[in-house]
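# here's my sequence, what's the structure:
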Amino acid sequence: MDDTDLQILSHLQRNGRLTMVELGKLVGLSSPSAAERVRKLEDKGVITGYSANICYEKLNKHVTAFILMEPKSCKHYAAFATSHPDVAENHRITGMYSYVTKVVTESVHTLEDFIDASMAHGKPTTLVVLSSSSCHPAF
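Here you go, the predicted model:
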């Protein structure tokens, strides 16, 4: 992977809907060359898919929280979390807790419902997000 590949990844992280013509111009390649590089990055598994960034507030989801979980059973908690509609992310981690779970929900009442349901799977510690700064792509 060279600097051009890293530039391609950076641009696609910011806007996955770029055309190959636009991408090629941004990185100094022809559109067929840009398309070939993207195809190779996909074939190597570097690019695993394309997604949309969602504004949760437009979906009436105004509360974001991170749940640090000490589960009784990792397998059962993972199944619970990944099947719950308010879970945006669930990560197995090291340290005092086994999971960090990002919950995006309508209200503190629905957050409380999630916490209550999660207690059947272990001990949750909840961190409510007050505000977020913009995120920047890693590349």
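
# going forward, measure contacts and count neighbours with C-alpha atoms only.
Will do.

# any idea how far L12 is from the residue located most distally from the centre of the chain?
For the chain, the largest distance from the centre (C-alpha atoms, centre = their mean) belongs to S30, which lies 31.2 Å off. Applying C-alpha to C-alpha, to the nearest Å, the value for S30 to L12 is 16 Å.

# T110 now?
To L12, T110 is 35 Å away according to C-alpha to C-alpha.

# which one's more surrounded, the two?
L12 (19 against 15; other C-alpha atoms under 10 Å).

# quick one: the closest residue to the more buried one other than its chain neighbours and S33, what's the gap?
In space, L12 comes closest to L18 once its chain neighbours are excluded; the distance is 7.0 Å by C-alpha to C-alpha, 6 or more residues apart in numbering. Distance, L18 to S33, by C-alpha to C-alpha: 15 Å.

# next, the second sequence, to be compared with the first:
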Amino acid sequence: MVQNSLDRTDYRILREIQANGRISMVELSRRVNLTKTPCAERVKRLESSGVIKGYYAALDPVAVAAGHVVMVQVQLSRTTEKELEEFNAAVQHVPEIQSCMMMAGGFDYLLKIRTRDIASYRELLGTAISQLPHVMQTHTYVVMEVVKDEVTLSMSDSRGKRIK
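Reported below is the predicted structural model:
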């Protein structure tokens, strides 16, 4: 499903589900002014088309021993398609890497990593991060305070108008 095929009701459904993934279909229907069956059909269509990729619980990182955050710049020794694919595949197997983004500029990747503390990060750096395929150099930046860390998306229609 492409963005152009989403209508205002779809966006309202998505906004409500982002705010509360456990919302009942009855309550969702009420909030978006649809009856239950058409609302459920729209949700199923959004799921099957891949617009809704899944549901999850937002956990308190400190409560689950993952309150320490670092950002790591990674420079690879080579950036041919093969090396990039090997690196991309390998980061999928390191659960502490919360996000991995390929960058344009002075380094190749930016990793967001969550661990229990600096000692556990140091161990991870030596045993996993530096062992990822083709890693030539890393630079670690310790996050002192997380000011904003959203997982929800701001949505705009096909004309770029922000949907509230």
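
# got a TM-score for the pair?
The TM-score (TM-score structural alignment, normalised by the length of the first structure) is 0.87; 139 aligned residues with a C-alpha RMSD of 1.9 Å.

# rewinding a little: just give me the match in the second structure for the residue farthest from the centre of the first structure.
In the second structure, S30 of the first structure lines up with T35, judged by TM-score structural alignment.

# without its sequence neighbours, what residue ends up closest to that match?
Once flanking residues are discounted, T35 of the second structure sits nearest to S29: 5.6 Å by C-alpha to C-alpha, 6+ apart.

# helix or strand next in line after the helix or strand where the one you found lies, which one?
S29 of the second structure is located in helix 25-31, with elements delineated by DSSP states H and E. Next helix or strand after helix 25-31 of the second structure toward the C-terminus (DSSP H and E): helix 36-48.

# average gap between that following helix and the first structure?
On superposition with the first structure, the mean distance recorded for helix 36-48 of the second structure (mean C-alpha distance after the TM-score superposition for the first structure) is 1.2 Å.

# where does the helix or strand just after that helix end up in the first structure?
Under the assignment DSSP H and E, the closest C-terminal helix or strand after helix 36-48 of the second structure is strand 68-76. Under TM-score structural alignment, strand 68-76 of the second structure corresponds to residues 63-71 of the first structure.

# ok, now stretch 137-146 of the second structure?
Counting by TM-score structural alignment, stretch 137-146 of the second structure corresponds to residues 123-132.

# buried residues, the matching stretch. List them.
The neighbour-count check on stretch 123-132 of the first structure (16 or more other C-alpha atoms under 10 Å) flags K123, P124, T126 as buried.
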